[in-house]
Every structure is written in structure tokens, then in C-alpha cells.
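**Q** Can you look at this prediction? I've put the sequence above it.
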Amino acid sequence: MFGALSLVVPSGYSIGALLLLLGGLALPLLRPGLSLSRQDWLVMLVMALYASIFMLMAWLNGDGSREFDRPSRFLLAIPALLLIMGYPPRLSVMWSGFALGAIGAGSWAIWQKLFMGISRASGYTHVIQFGNLSVLLGILCLAGMGWAALQPHRKSWLLLLALGAAMGMIGSLFSGSRGGWVGFPLILFVLYRSYGQVWSTKWKAAAVLAIVVGGGTVFALPQTGVQERVFQGVDDISRYVSGETQNTSLGARFEMWKGASYLIANKPLFGWGENGYKDGIATLAERGAVNPVILQYSHAHNDFIDTFAKRGLVGLTVLLLVYLVPMKLFGEYSRHADLEVRSVAVAGTLLSVAYIDFGLTQTFLGHNSGAMMYAFLLAILWGIHSRHRKQLA
């Protein structure tokens, strides 16, 4: 349910997460033998550290209880992680959930774009969040290909996951969320590094051909809006560099990053907090240091710059830990001989890689959908991966 409903009903990502949380809270009664490893404790530590540091700094800066909401998702995901470790689901359930979620998101995007006449498909959430989470579900489907290759109904599973991958990408393309496209070469590199040695030359050539033909077709068809978004981005950069205007999508981002850099230089260690950031940007705009157009935004449209400005070097370090520690631990098994183990490890690695990409052009964890999806996907994937590690040991 967490994967399948995440983008096709309002706050769909909350439904499966809530059930996982409730199951996790029942663990003291169920008392499964978890046998937590050092790696398990490390993953839970970075999740708890992220939540605790961000909530503590919000309290110290007087940012209000609203800023406790998103970080708290990482604490709430820990009981879910323990539940998955104690009672891991069948992988067929997990992968089919991701595939159905991606197919649903892509279908919803097609309906909004081509039949409802909406210029950028957004589902039930923010347009950038929808597009990036849609492609994330598609990416997870690609990671599951190794598992699918081992199943008795191999062709059916491969077809389902391939369809999920394609529809997840369509959801992103029809949303026009360009930030999710920037890191796609890195996603392909991780997939190739993980699965390249098990693909025949014929399948590698077919994959390259499909990417080239599919990408070219999507770019060429004006109905997709991809070509327009790409040309618009190039034009935004050109007009900003020439000094013609800063009041464009990318131009405003560059101004936000410039303003945040001034604030970082003044308070590099602990940052300005949410309210201090807004006041600081307003002061810079009054002085003419940044374009006043950015006053409509409460964040820097970059997870790393925004965190550095608001939470300082301390907050940035914690943010990097919550991405890089799981990435390293999953990555240790991303080329494992057992394709079932490898598929989950690749999915976990790609989760961090994708979020780092998304965070370059959007404060992705600053939205409830972004925080919820990362925290609970990490709980699900690590819970299963932890069981795999123990079985192998």
C-alpha cells in the first residue's frame, strides 16, 4: 500500500506508512527476535540524529512547532523499520507495490496533461514533488529487475517492472520537473555498475537503443512539454547570465542561492533558523543584494544550501549523514552474487542517489511528501536488507 497508493490518492504516502507505524508500535507485545547489528544501529542512529538535531534547532531558533513535523517522520519510521526487520514482507509484495504506484502516477499524469489540459501534471501534491517521486518509483522498479529475473514467472515480472519504470518516468516528464532529469545519467551509472556484468551484449545494446529512441521521441513530441521545458531552462540561464532578467524559474533559484550564500557566510555553524532566514533574505532584498522576486519563497530551492543557511554546518552534516551512511551500507551489497539480495541493495543505494539529485533544485525534505517517502522507504528497504545480511552471515 505504501508504494501503490503514494501518488494516486491525496496524501497516499501516509496510508501505508501509518499502518507500518501502528504495527511497529505493537512490537513490545509481539517481541520478535531482532538481533540488531552494528549496521542496524547506525542506520537508526542517523535517522534519530536527523530528527533530533533539526527539531532541537527549530526549538532553539523559535521557529514554532510546525518545523517539528517533517523531521519527526524519521523518528516515526524507526518502529516501522523494526517491524520490517522482525516480519519482512514477501518481495513480490514490495516490488509490485512500487510498480503499481509508478503505473498509477504515470497514468494520472497522462490524464491530467492530455485530457484535463493541465500544463504540468501534479497529482495531489506539489508539481516538483509529484514528478520526482513518480520517477523515484520508476527507478525502484529498475532496481527490482534483478529479483524479477529469478522468479518462476520471470517474463511477467520483468514486463510489470519495465512498465512501472516507463510510467514512472512519464509521470516525471509530464510534470515538467527538470531537477529530476539532471541526475538520470548517475542513476543509469549505478544501475550499470550493479547489473552490467550480468547483461549480455545484446541486452546492453537494446537498453541503450531504448534510452536513445525513447528519450528522442519524448523530446521531439511537443505534446509532452519536455522540449519546451528544456529550451525554457536554457533561455532562463542565458537571460540571467546576460543580466537581462532574474525573474525566471532558474534565475530566481540563482538569486536564492546567492542570498543564502550571504547568510551562510555570516552564521556558518548553526545557521539562521526558519524565521531568521526569511528576515535575512528580506534585508538583503532591501539592500539590493538580491532580487526582491525571491521574497515569495521561504526556502532556497536546494536542500543542501537551504539546510546550511538555516541549520548551519551542523545541520548540513546531519543531512549528508542521513543520505551517505545508508548509501554506503547498501552499496556494499550492490554487486552481490545473489540477485535477490542485490536488487534490494541497489534500490537502497538509488534511494539516496535520487534524493541527492532531487535536493539540488528543490528543498525536497522540506515537504511532507519528500520526508515521508524517504524515511519510510529507507525503513522498508533497510528492514529487508538487514534480514538478508543476517541470513548471509
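**A** The structure has been received and is ready for your questions.
**Q** make it CA atoms for all contacts and neighbour counts henceforth
**A** OK.
**Q** Could you point out the longest helix of this protein?
**A** If you go by DSSP state H, the chain has its longest helix at helix 303-331.
**Q** Counting neighbours, which bits of that helix end up buried?
**A** Judged by neighbour count (16 or more other Cα atoms under 10 Å), helix 303-331 contains these buried residues: 303-316, 318-319, 321-327, 329-331.
**Q** Then stretch 251-271?
**A** Neighbour-count burial for stretch 251-271, counted by 16+ other Cα under 10 Å, picks out 251-264, 267-271.
**Q** any idea which helix or strand comes after the one helix or strand Asp235 maps to?
**A** Per DSSP states H and E, Asp235 falls inside helix 226-242. Using DSSP H and E, the helix or strand that follows helix 226-242 towards the C-terminus is helix 249-266.
**Q** list the helices and strands the strand or helix carrying Tyr195 packs on?
**A** Here Tyr195 sits within helix 184-195, counting by DSSP H and E. Here helix 184-195 touches helix 127-143, helix 339-358, going by 3 or more Cα pairs under 8 Å, 6 or more residues apart in numbering; DSSP states H and E.
**Q** tell me the most buried of the ones you listed?
**A** Most buried of the helices and strands packed on helix 184-195 by mean neighbour count (mean count of other Cα atoms under 10 Å) is helix 127-143; its value is a mean of 28.
**Q** Now do the following helix or strand past it: everything it contacts.
**A** Using DSSP H and E, the helix or strand that follows helix 127-143 in sequence is helix 145-148. Residues outside helix 145-148 that contact it (Cα atoms under 8 Å, 6 or more residues apart in numbering): 154, 157-158, 161, 195, 339-340, 342-343.
**Q** likewise stretch 20-30?
**A** 76-77, 79-83.
**Q** one more time with 6 Å
**A** 79-80, 83 (Cα atoms under 6 Å, 6 or more residues apart in numbering).
**Q** Please compare the first structure with the one that follows:
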Amino acid sequence: MTFTPVLPTGMSAMERGLRYVNSALIFWFFAFLVTGPKNSYATSALLVLSILTLPLSAGHLRTTLKRGAPWMLGIAIYCLYQIARRIVDGGLSAQTDPPARFLGAIPIFIYLARYGFKIEALWAGLVAGCAIGGVAGLQEVIVDGAQRAGVGHHPIAYGSLLGFMGMGCLYAATIYKHMLWRVVLIAAAAMGVIGVLYSGTRGLYPALAACMAYIGYGVLKNRGLSRRTIIAATIGSIALVSTIAWQLPSVQKRAQETLSEYQRISQGNLETSIGHRIQMWHTALFIVSERPVFGLGLDTEKRKALSLDFLKEHHYKPSVLTRYDHLHNLYLNEAAAFGLVGLATLLGLLFGAIHGTSPPFRGAIAVILILIAVEGLSETVLNHNRLTMAFVILVTALRAHSLAAPLRALANKAV
């Protein structure tokens, strides 16, 4: 489905001004997602504006709550449970900042749905983010001689951010009619993929393939091709991209490392990156069996103490649970730390992100969910707070943009 931006009509001077300000802040957030400060001033500004204008949005609050209920409920339940569980585990000194900060997306959603922003600012921000982050990563590896690109982040976190923005750009290229936009978005997507490859994040390789397959399938299906042709073309495209990626020395090196690790694991040696994951995943299942409802919490020493006999029985290294602050699997980590209740709230958050949405932005959210779901099999992807905030802001912005036009129509009708 193609997309052509439509300029809103009947807006007051204040609404137009806020719309331009919102556009600038959305662009700023994504453009400096990789290289900017840990806590973005853009989201802080959006939160302040949302609070200041909340009384002016009260007249449309009922409509906003009704149409945005899945997303707002998903965020609220997930964050409030995270906060409550952390307080129970750590008392008043517990670290509640990340989930508490994500709750700010609710007033931001209400605000953006009422006053809107230019959707081009979001795509331009993703383009700029891929360009800035990608170039910084290339310089770090090619010029500075780093083994893996990170740009101040862990290479996995850096790769996840570039994959997030790159796949967003690739999907946007399929819904725009204007050729210039398509060329720019595809170029940015390519830069994002290159950044991922130079990060050496192996868990992202199948995630990118899944996203590309989904995007390619949608494009070919809209052209009326048969299912068999679509599948063949999708597989061929992924094979072509993989062949091109294989030419990069960093990809070849990671492939050789992976093969070496599998050989060592087959000989019973689990002291490798993949071997550590196997130990953590197995131990996580044990922890869930011992604390199935609310989990054991985030304290790695508690995990080690509870699992010590289990670790010795299976000849695992106890230090594997304290060397990392997570279990390298999104679902097992959530279940072990916060129980099956916590896992349910996480799935509710992901479901709430897409439920009730419509094309063309439904596809953009679906692509990001695929990325998170697949990478989450080998990485605790939402453990990276910057990526989680990017996910929350992207979904909030896209859902709010879809709702902005109906709310403006109601406002004009009331006048």
C-alpha cells in the first residue's frame, strides 16, 4: 500500500506551531538515537508539552482513550508491574527509572494524537539516525581498527538500534509514492544493515532476514503475484543480500567464530559465547520452575544462590549467572526475573503495540515487532533501555499520527 502525506486543514496558529515543534522533536529523537545522550531531551520536551496542554486535550480524551486503549493499557500494565515487582524485590531504593520513564509515553500519545506532527519528520529522523550511526560505526571499525562497531554502546545494543532504524526505513520505502523518498530511505536502510553487520551481532542476522522477508512478501503480494512466485523471489532476494554481506570481512570472521564455537560445544566445551547462552537458558528454565508466578527478581547473586546445586549437577560454571546481568533470551529472562505474570505483561505490551492499528503504519509496527521477537530468542533485546524507548516512541508516534486527523475533525466540528 502506497502512502502520500496529506496536509491538515482548519488548524489554529497554536496548533500549527505545536505541530512543527513536535515534528522537530520527533526528528531530533531518532536522528541522534545512537550518538545522542542517554536520556533524550526530545522526549523530555514532548512530555513537558503534553502535561502543559493536557487540559486543552481533555475534550477529546475519551475518544483518544477508546482508540488508543490497547497501546496505553499495554504500556501501563507492563510498566506498573515492573515498578511494583522491583520495589517488592529491592524496597524503596529499587531502580524503577526505566519503566517509570516509559509511562511518559501515555501523556505523549494523548498530546501527539491531538496536535500531530509531520510524518516525514519521523522517516527523516530514521534516515538521519542510520546515516549518523552507520558512519560512526564504519569509522570505528575501518579507521580506528575496532573489532566490532559500538559507538559508545555495547555492540549488540548498537546493532539493535541500527537494525531497528534500518528496517523502519526499508518498510517506509515501500509505502511512499515519491521516488526521491524511496531512494533516500533504501540508502538509509542499507547503511543500517551495514552497521548491523559491522556490529557483529549474530542474533540480528535471522531477525533482519525475517523482516526483509515480511517486507518483500507484502510488496510482491500487492503486485498480484502468485504465492509460489512470491516465496521464490523472497528467498532469492535474501540469498542475494546474504551473498553480498558475506563479502564483508567482519561477517566472515563472525561466521568462522560461530563454526569454531559449535565445534567446541560438540566436544563438551561450553566456555564460549553460545555455550554460555546454553548454560543460562537451561538455568533460566530451572529458575522459572522454582519461581513460576512472580519470578526471582533481577539480583544475579540470588539467581546464583538458588541455582547453585543445579549448576553443579550439570557441570555449569556458577559465574555465568553473575558475569552477565541478563540471560540472553528476552522471554526466559522476563519469566525468570518477573515470573510468568511478567512474561504475560511483556506479551501484552507487544500485542497492544499493533492491536487496533491499520495500514500503512500497521506494517511498520509489525516489522519492528518481528525484529524484537526474533532477536529476542538469543538476546535480551529490551534490556537495552535506549532501544526500548525507541520502540515505545515509534509506536506512540505512529498510532498517534493515525488518530490525529479524526481528532482534528472532531475539534473543527465542535467549533
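**A** Nice, I can see it. Being a predicted model, the structure only gives us computed values, none of them experimental.
**Q** picking up where we left off before, for the helices and strands packed on helix 184-195 of the first structure, could you give me JSON lines that also reports distance to Glu67 of the first structure?
**A** Shown next, in JSON lines, are these (distance: least, Cα to Cα, whole Å):
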{"stretch": "helix 127-143", "distance to Glu67 of the first structure": "19"}
{"stretch": "helix 339-358", "distance to Glu67 of the first structure": "20"}
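**Q** between these, which one is nearest to Val46 of the first structure?
**A** When these are compared by Cα to Cα, helix 339-358 sits nearest Val46 of the first structure, at 13.3 Å.
**Q** Could you name the helices and strands sitting against that closest one?
**A** helix 127-143, helix 145-148, helix 303-331 (3 or more Cα pairs under 6 Å, 6 or more residues apart in numbering; DSSP states H and E).
**Q** any chance of the ones you listed in TSV, with distance to Leu365 of the first structure too?
**A** Formatted as TSV, these follow (distance: least, Cα to Cα, whole Å):
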stretch	distance to Leu365 of the first structure
helix 127-143	10
helix 145-148	28
helix 303-331	7
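**Q** closest one to Gly243 of the first structure among those?
**A** Nearest to Gly243 of the first structure, of those and by Cα to Cα, is helix 303-331 at 23.1 Å.
**Q** between that closest one and helix 184-195, how big is the angle?
**A** 10 degrees (axes from the mean of the first three to the mean of the last three Cα atoms, to 10 degrees).
**Q** Return the distance of helix 303-331 of the first structure from the chain's centre.
**A** Put simply, helix 303-331 of the first structure sits 14 Å off its chain's centre (Cα atoms, centre = their mean, to the nearest Å).
**Q** which position in the second structure aligns with Phe68 of the first structure?
**A** When the second structure is aligned by TM-score structural alignment, the residue opposite Phe68 of the first structure is Thr96.
**Q** show me the contacts for Gly179 of the first structure.
**A** Per Cα under 6 Å, 6+ apart, neighbours of Gly179 of the first structure: Thr361.
**Q** and the gap between it and Leu133 of the first structure?
**A** According to Cα to Cα, to the nearest Å, Gly179 of the first structure and Leu133 of the first structure sit 12 Å apart.
**Q** Same question for Ala4 of the first structure.
**A** Ala4 of the first structure is 12 Å from Leu133 of the first structure, by Cα to Cα.
**Q** got it, and Ile211 of the first structure?
**A** 20 Å.
**Q** same deal with Leu5 of the first structure?
**A** Separation of Leu5 of the first structure from Leu133 of the first structure (Cα to Cα) stands at 12 Å.
**Q** what's the mean distance for whichever strand or helix holds Val88 of the second structure versus the first structure?
**A** Assigned by DSSP H and E, Val88 of the second structure falls within helix 69-90. With mean Cα distance after the TM-score superposition for the first structure, helix 69-90 of the second structure departs from the first structure by a mean of 0.9 Å once superposed.
**Q** That helix: which residues count as buried?
**A** So, applying 16+ other Cα under 10 Å, buried residues of helix 69-90 of the second structure: 70-83, 85-86.
**Q** with those in mind, which one is nearest to Thr234 of the second structure?
**A** Distances from Thr234 of the second structure to those, taken by Cα to Cα, are shortest for Trp71, at 31.4 Å.
**Q** Am I right that the closest one is in contact with Leu350?
**A** No. Trp71 of the second structure is not in contact with Leu350 according to Cα atoms under 6 Å; the separation is 8.7 Å.
**Q** re earlier: could the contacts of stretch 20-30 of the first structure go into CSV alongside neighbour count?
**A** Below are the contacts of stretch 20-30 of the first structure laid out as CSV (neighbours: other Cα atoms under 10 Å):
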residue, neighbour count
Pro79, 21
Ala80, 27
Leu83, 26
